[in-house]
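S.K.: here is a sequence together with a model predicted from it:
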Amino acid sequence: MTLFLALIAALVLGGGLGWLFLNDPGYVLIAWHQTSVEVSLSLAVLMLVLVSVVGLVGLELLLGVFGLRRIILQWSDQRKVRRAGALLAEGVGLLQRGEAARGEKRLMQAVKLSPHPFAAASIASDSARRRHEFRLAEDYLDMATGAADHLPLELARVRIWIDGGQWEAAAARLKSLHSHYRREPALAELLVDVLIRLQAWEDLAGWMPKLSGMLGHERAVALAVDAHRQIMGWMAQTGSRVERAASLRRLKAYWEAVPAALKQQPDLVEAYAEAMVRQGFDDEAEPVVREALGHHWHNGLIALYGRIRSSYPDEALQQARAWQSKRPQSPLLLLTLGRLYLQNRDWDAARASFEQSLSLGKSTETYAEYVRLLQHLNDPESAHYLVAGLQQLTQRPLPHFPMP
């Protein structure tokens, strides 16, 4: 439509000028010092058009054929890049001085000039995200949309959603991205993190076999251990008491799928064994804990060993005594020994172990076991130790008041 109107306007203008030239051709006088030239108006217009066309053709040849246009564009692009770099540096400096508004403004100016806008947009977005201005943070990222940094841009957006509490949306986007970026560690770490936040244990259990191989560095390993612990705890909680064998098979199958490197983590072994104990499979848990303690001494595992109700408590006690010969001053091992003595109905030895444990380190749990034993023995000292144990739970000692 615009081209048609422009053509009509040109025809009308051309017809009007032609009619004027026919009725009053006029003239043009060109004078220079003592020389003058007089030509008709129509000839002057024709000469002007010819000179303009020749000039435009010459300029196009100069710009195109001889590379002048490329040189000018390169100079213009380089100037924009230098300006964008200066704005980026200035914006970061302002952010470091606490001037968030001015710093983000400079960064957005850099985004408009830079051929790679993601860096400046990401820094501005992180600044807004730290201030919990999540909508503004996402707006900054939108200004870099279309850049080549598609995955980093999407991951930055997901982090905004996570910090803003939009965990369901974050999980959905990460699952969608995973189909295109299956080997991306940062994506795997974020997906595990958000599923833990959602406490979507069943969903997480399905994803962990796919993601475990991507969780290799130190923080990701800790995240993977936490995820596996939570899943096995969920399995123990939801396991059927009626179909106990099926619950145990499910737990063992999940453990088999855990990467071998993670199976060496004592925290994870403890979670696996504790899940079996919670489902009533103490005899299956005992060798797992015993073998793990043979490789790595771990307080959580030694405490769990004392809570296992093995069918052979005498053998468990013998194993704990062997450990005591190497660690005679461990209050936690002495607590475990006391519990194993209880299982073997050796009340005096259990009492002695609890007392020795308390002499090496005060523990509310040890006090509780000791007081329970004294009460069953009808020992009058139980009340005294009960008070001492309860004081372990207070932030400060009880004040001295008159007592009956």
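M.R.: Yep, that arrived.

S.K.: please count neighbours and contacts with C-alpha atoms only from this point.
M.R.: Will do.

S.K.: residues near Arg70, how many?
M.R.: By the measure other C-alpha atoms under 10 Å, the count of residues near Arg70 is 13.

S.K.: who's in contact with it?
M.R.: By C-alpha atoms under 8 Å, 6 or more residues apart in numbering, the contact set of Arg70 is 63-64.

S.K.: show the subsequent helix or strand relative to whichever strand or helix holds it.
M.R.: Using DSSP states H and E, Arg70 maps to helix 68-96. Downstream of helix 68-96, the next assigned helix or strand under DSSP H and E is helix 100-113.

S.K.: got the angle for whichever helix or strand comes after that next one vs helix 68-96?
M.R.: Downstream of helix 100-113, the first helix or strand assigned by DSSP H and E is helix 118-130. Put simply, helix 118-130 runs at 20 degrees to helix 68-96, going by axes from the mean of the first three to the mean of the last three C-alpha atoms, to 10 degrees.

S.K.: against that first model, consider the following:
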Amino acid sequence: MKRIFLVCLLILIAAVAFVGLVKHDPGYVLISYGLYTVESSLTVAVIALLAVMLLISFVLWLAYRLVNQSLAFNRWFSGRGHKRSREKTAQGIIAFIEGKWEKSRRLLTGAAEKSDTPLINYLFAAWASNELRDDEKTRELLAKASASNSGAAIAVEIAQAEMQIDRGYLERSLATLTRAKNEASKYPYVYKLLQQVYTGLKDWDGLANLLPELSKHKIIDKDELQALSQQCCQQQLLAIVAANTDANVNNAKEALIALWKRQNKMVSRDSASVLCYAQCLVRVADEALAEKVVRDQLNRDWQPALIDLYGVVKGADSNKQLLHAENWLKERTNDARLLLCLGRLSLRNELWGKAREYFESSNKLSANSEACAELGRLLARLGKHELSNSYFHQGLLMSTHGLPELPMPSIKA
């Protein structure tokens, strides 16, 4: 208030002084420019100058106000646009969660242009398109997502790979993940997706090469890693045998042995994997090595499937093979599977009486069709046909889980 008063006072004093000067001498002003001249008293010139200055000031003030009003309007309008975009984005995500894919895509793409996070809009819209099985639109939206944020290329490729896996496009997903693999050390989830793809494609070699990375980055827990390693090894062994021919049997044998040597202890001491390896060795005609592999594993882990294989595989020395099995019998006197194995090994050594004793003991401990069948064919060759038929009949009934009690004709003499 005081400042306004002082300004008004100064203006009044200046005006009084100016009037006094004008009365004393009105002055003379001449302005010449080219062929034009303007003559005026000092009073009129000063008043004209002040009027021009006021006019310029007014024009500048008016322009300033108009610009400010325009910016404020733009901010207001832009703010409303962003607010509507946020509302549409929220509605689109809610529709996505509810499974309303078409509505979700429409809302998210419509709000993407003015969204603070267009990447999220386009990614969710792409997922909605994937659920709608609209491949072309999915690719289009993923491209927009990648373009909306230059640092999100890997994230977009990971999302694309997930969508391809979801659709069953495993080869396409593998190509996508291969591009992202160079950055996988920063994005370990890429390895998890590669695991799914390799397993789905039954690419056991690719999966085997991936196992160290799965372990290093702790993508899966120890038990799952062990199970996956064992499955991978077994499938690789079977693949080598499946490709085996009479012409390359030696190559197949060498490939089996080389593959087995590369396995770690959690695979090489797993009974299921050892059984698979031994069975593959038998199929490439290396039963001597198969016998040794099975024997060593039985000394570590006693499994019925392994003892069954040990009874039929032909070792380098059948007599020593029988002795090894009889040593196990000292600790496992009531093991029906071991007794069956011993009976078969006795047959290999042409010990007919011992074989019969072992088969009979196995059948007494646990009646089984295999022991009956072995007794039946052994006794038939020994000329004891009636007893042989009896065992064959017993084994047949066990293999068919018994027959119902029904009327039968009387036995004819």
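M.R.: Received the coordinates, thanks. This is a predicted model, so every value here is computed, not measured.

S.K.: TM-score of the superposition?
M.R.: The TM-score (TM-score structural alignment, normalised by the length of structure 1) is 0.64; 327 aligned residues with a C-alpha RMSD of 4.2 Å.

S.K.: ok so, going back, okay, buried residues for the helix holding Arg70 of structure 1 please.
M.R.: Residues 69, 80-81, 83-85, 87-92, 94-95 are the ones in helix 68-96 of structure 1 that count as buried (16 or more other C-alpha atoms under 10 Å).

S.K.: then stretch 104-122 of structure 1?
M.R.: Across stretch 104-122 of structure 1, burial judged by 16+ other C-alpha under 10 Å covers 104, 106-114, 116-122.

S.K.: do the same with stretch 324-333 of structure 1
M.R.: 330-333.

S.K.: list just the nearest of those to Ala388 of structure 1.
M.R.: Among these, Pro331 lies closest to Ala388 of structure 1 (C-alpha to C-alpha), at 17.0 Å.

S.K.: alignment lookup: the closest one to structure 2.
M.R.: For Pro331 of structure 1, the aligned position in structure 2 is Ala336, judged by TM-score structural alignment.

S.K.: quick one: residues contacting the closest residue to that match other than its chain neighbours.
M.R.: Sequence neighbours aside, Ser362 is the residue nearest to Ala336 of structure 2 in space, at 4.4 Å (criterion: C-alpha to C-alpha, 6 or more residues apart in numbering). Ser362 of structure 2 makes contacts with 335-340, 371, as judged by C-alpha under 8 Å, 6+ apart.

S.K.: in three-state terms, label Ser362 of structure 2 for me.
M.R.: Following DSSP: H, G, I helix; E, B strand; the rest coil, the label given to Ser362 of structure 2 is helix.

S.K.: map it across to structure 1 for me.
M.R.: Looking across to structure 1 (by TM-score structural alignment), Ser362 of structure 2 lines up with Ser357.

S.K.: that match and Leu333 of structure 1: what is the separation?
M.R.: Distance, Ser357 of structure 1 to Leu333 of structure 1, using C-alpha to C-alpha, to the nearest Å: 8 Å.

S.K.: repeat for Tyr305 of structure 1
M.R.: 9 Å.

S.K.: do the same with Met403 of structure 1
M.R.: Taken as C-alpha to C-alpha, the span from Met403 of structure 1 to Leu333 of structure 1 is 37 Å.

S.K.: can you check Leu17 of structure 1 too?
M.R.: 110 Å.

S.K.: what does Asp149 of structure 1 give?
M.R.: The spacing between Asp149 of structure 1 and Leu333 of structure 1, counted by C-alpha to C-alpha, is 54 Å.
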